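# I need the structure of the sequence given here:
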Amino acid sequence: MTKIALITGANRGIGFHIARGLGGHGVHVLLGCRSKADGDAAAAALRAEGVTADALHLDVTDPATVAAAAALVRDRHGRLDILVNNAGIALADGTWASTEMTVETLRTVYETNVFGVVSVTNACAPLLRAADAARIVNVSSEVGSLGVMFDPRSHLWPLQLGAYGSSKTALNALTVSYAKEFWDTPVKVNAVSPGYTDTDLGRPRPLDAASRDTEFTPDPDTWDGATPRKRTPAEGAAIAVELALTGPDGPTGGFFTDDPHYGDRRLPW
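All right, here's what the predicted structure looks like:
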């Protein structure tokens, strides 16, 4: 039976490459996108590569589109084998310092990165339970790891990412919570870190027309001489694809990366 996967934020970047990677394994991928037109274009590009792909209008911050997308999956497929919560944003308001970020920025980031995940996961929960052995993958970030961010030896020590970083820490906590709820079922729930990836979100400043096409290179002095190589979206997507396809003996309730900067694939919470 062909597996059905829903990936949020899938019209570009890591989400698109997660869809491509899963499609390459014969999975029927559903691209959840805020813009249906962008989603249709992305799905058409995947179909041209031989992937079975459809686009769904899905804005994770809009409960109506979340409910409609879940209903469409239910009516067409009756189940959901894989849910990848990939949609995410990072806003800086010109700064990343916690004492300078606004509450409005915090709320905006959390609406997508935290509340949106809860909205989509809960709407899809009956469909995930209807599958033989569903998988939930939450696309987090190494900056959500308290162990990494508060280690003075870490290359991330100089960074202050109050809104984005804390939203990913909250996402990690939700990953544990959902993994515990599904503990006695075949459903497995994990978080992944794609690493420092060449996407719009991977640039640590607000994007505008001038900066969108500008390459960002971290200062080695502020990154403790351990500046990680910027990964391609395909490289960043690989760990999510792997966890989405993990077998019955695979992990649940973990936080994983395949970024070679880290020696251990399991990141600390």
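
# okay, CA-based contacts and neighbour counts for the rest of this
OK.

# So residue 243 sits against residue 194, correct?
No: using Cα atoms under 8 Å, residue 243 makes no contact with residue 194, being 12.0 Å away.

# how about the helices in the stretch 51-200 of the chain?
63-77, 103-110, 116-130, 146-149, 162-181 (DSSP state H, counting those that start in this stretch).

# what would those look like in TSV with mean neighbour count and distance to residue 55?
As requested, the helices of the stretch 51-200 of the chain are exported to TSV (neighbours: other Cα atoms under 10 Å; distance: least, Cα to Cα, whole Å):
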stretch	mean neighbour count	distance to residue 55
helix 63-77	16	10
helix 103-110	17	24
helix 116-130	20	16
helix 146-149	16	35
helix 162-181	21	25
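
# mind putting those in a markdown table, distance to residue 136 included?
Shown next, in a markdown table, are the helices of the stretch 51-200 of the chain (distance: least, Cα to Cα, whole Å):
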| stretch | distance to residue 136 |
| --- | --- |
| helix 63-77 | 15 |
| helix 103-110 | 19 |
| helix 116-130 | 8 |
| helix 146-149 | 22 |
| helix 162-181 | 9 |
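
# Relative to residue 87, tell me which of the ones you listed wins on proximity.
The minimum distance between residue 87 and the helices of the stretch 51-200 of the chain falls on helix 116-130, with 8.3 Å, by Cα to Cα.

# helices or strands next to that closest one in the packing?
For helix 116-130, the packing partners by 3 or more Cα pairs under 8 Å, 6 or more residues apart in numbering; DSSP states H and E come out as helix 63-77, strand 82-85.

# hmm, try it at 7 Å
helix 63-77 (3 or more Cα pairs under 7 Å, 6 or more residues apart in numbering; DSSP states H and E).

# and the helix it packs on with helix 116-130, angle?
20 degrees (axes from the mean of the first three to the mean of the last three Cα atoms, to 10 degrees).

# Run through who's touching helix 63-77.
Contacting residues not belonging to helix 63-77 are listed as 56, 57, 58, 59, 60, 120, 123, 124, 127 [Cα atoms under 7 Å, 6 or more residues apart in numbering].

# Could you do stretch 140-155 as well?
156-157, 165-166, 168-169, 171, 191-195, 223-224, 226, 268-269.

# Just the buried positions in that stretch, please.
Under the neighbour-count criterion of 16 or more other Cα atoms under 10 Å, stretch 140-155 has 140, 141, 142, 143, 144, 145, 148, 149, 155 buried.

# Please generate a structure for the following sequence too, so the two can be compared:
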Amino acid sequence: MKKVLITGANKGIGFETAHYLLQQGFYVFIGSRNIENGEAAVEKLKAEGLHNAEAIQLDVTNAASVLAARATIGKKTERLDVLINNAGINGGLPQSALEATIEQFEKVFDTNLYGVVRVTQAFIDLLRNSEQPRIVNVSSSGSSLTLHSDPSWKYYTHKAALYPSSKAALNMFTIDLAYELRDSQFKVNAVCPGFVATDFNNHRGTGTVQEGASRIAKYAMIGNDGPTGKFFAEEYNPETGETPW
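Reported below is the predicted structural model:
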């Protein structure tokens, strides 16, 4: 049975991705900053007959919490097949490039970039023990420099200084990580779930959590002939999903 760790999996797209992968036969570690919320999510899954889920206390902004989660999971398994770096924050509104404070930037980057680095580095040894290790970094098409510099793009005027810049940095980390792991069985990709209606955006999204989860899970389950070091946003590009950086 393949094993996956999903950060921020107690609600929203993370929870639905856990739900999807449990249905595909995975054992899912539900990473949750608040363990009570994580355990409640597990109970909800078990009520649907999905029993191969376990809550793990994991605050991606806290190095001690990340290492404790690694130690806990390491006692349960010698192998992790998939890491989905899903935990993220939007930074609130407004997000002015001239008025946002350094403290606001630090808070968003601490979760959306540094948190991914902490978790990935902590769990890379367990992932190396998998025959088909996969890393999915949950990104956003709104972080595409190419799209945001194109006046003809439909979201061109939707500028925000904090969240997109943190995800653009995450995309670069994805490229670097995929490159360092190029001579292995790893597949590392950045995936946008789409503009999905969740608490994250006050349910203003136009897509469903099921659509978003299926897009993430697709790249968690790709075969050895699948892509690596790519950026996918199927809502932007329905044909291939591949999106300009």
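
# Figure out which of the helices of the stretch 51-200 of structure 1 is closest to residue 83 of structure 1.
That would be, of the helices of the stretch 51-200 of structure 1 and by Cα to Cα, helix 116-130, which comes in at 7.7 Å.

# quick check: angle from the closest one to helix 103-110?
20 degrees.

# Residue 11 of structure 1 against residue 42, yeah?
Yes: counting by Cα atoms under 7 Å, residue 11 of structure 1 does reach residue 42; the two are 5.3 Å apart.

# Neighbour count: these two, which is higher?
Taking other Cα atoms under 10 Å, residue 11 of structure 1 and residue 42 do not tie; residue 11 has more neighbours (26 against 23).

# so what's the aligned residue in structure 1 for residue 227 of structure 2 up against?
Under the alignment by TM-score structural alignment, residue 227 of structure 2 pairs with residue 251 in structure 1. For residue 251 of structure 1, no contacting residues are found, by Cα under 7 Å, 6+ apart.

# Repeat that for the one 4 residues further on.
Under the criterion of Cα under 7 Å, 6+ apart, the contact partners of residue 255 of structure 1 comprise 190, 191, 192, 266, 267.

# conserved subset of those in structure 2?
Counting by both residues aligned by TM-score structural alignment, their matches' Cα atoms under 7 Å, these that remain in contact in structure 2 are 190, 191, 192, 266, 267.

# if you look at these, which of them are in strands?
Under the assignment DSSP state E, these contribute 190, 191, 192 to strands.

# Check the buried residues of stretch 140-155 of structure 1 against residue 84 of structure 1 and report the nearest one.
residue 140 (10.8 Å).

# gap between that closest one and residue 90 of structure 1?
According to Cα to Cα, to the nearest Å, residue 140 of structure 1 and residue 90 of structure 1 sit 12 Å apart.

# List the residues that are in contact with both of those two.
Common neighbours of residue 140 of structure 1 and residue 90 (Cα under 7 Å, 6+ apart) do not exist.

# So which residue is smack in the middle of structure 2?
What sits nearest the mean C-alpha location of structure 2, by Cα atoms, centre = their mean, is residue 86, with 2.5 Å.

# For the aligned residue in structure 1 for residue 126 of structure 2, which residues are in contact?
In structure 1, the residue matched to residue 126 of structure 2 (TM-score structural alignment) is residue 127. Contact partners of residue 127 of structure 1, counting by Cα under 7 Å, 6+ apart, are 74, 78, 79, 80.

# how do the residues you listed look in structure 2, which are kept?
Compared against structure 2 with both residues aligned by TM-score structural alignment, their matches' Cα under 7 Å, the contacts of residue 127 of structure 1 retain 78, 79, 80.

# Among the residues you listed, which one has the most neighbours?
Counting by other Cα under 10 Å, top hit in these: residue 80 with 26 neighbours.

# Quick one: residues contacting it.
4, 5, 127, 128, 131, 134.

# among the contacts of residue 255 of structure 1, which two are most distant?
Among those, 190 and 267 lie farthest apart (Cα to Cα), at 11.5 Å.

# ok, the two, which is more surrounded?
Set side by side, residue 190 of structure 1 and residue 267 show more neighbours around residue 190, with 26 against 21, by other Cα under 10 Å.

# Tell me how far residue 198 of structure 1 lies from residue 240 of structure 1.
Residue 198 of structure 1 is 16 Å from residue 240 of structure 1, by Cα to Cα.

# Same drill for the two, tell me which one is more crowded.
Ranked by neighbour count (other Cα under 10 Å), residue 198 of structure 1 and residue 240 place residue 240 first, with 33 against 20.

# In terms of helices and strands, where is the aligned partner of the more buried one in structure 2?
Under the alignment defined by TM-score structural alignment, residue 240 of structure 1 is paired with residue 216 of structure 2. For residue 216 of structure 2, the element it lies in under DSSP states H and E is helix 209-220.

# Run a quick neighbour tally on the equivalent of residue 157 of structure 2 over in structure 1.
The alignment partner of residue 157 of structure 2 in structure 1, by TM-score structural alignment, is residue 158. Residue 158 of structure 1: 14 surrounding residues under other Cα under 10 Å.

# Likewise for residue 130 of structure 2?
Using other Cα under 10 Å, residue 130 of structure 2 has 18 other residues around it.

# For it, give me its contacts.
Residue 130 of structure 2 touches 79, 80, 81, counting by Cα under 7 Å, 6+ apart.

# still contacting in structure 1, which of these?
Retained in structure 1 by both residues aligned by TM-score structural alignment, their matches' Cα under 7 Å are the following of the contacts of residue 130 of structure 2: 79, 80, 81.

# No further queries at this time; thank you.
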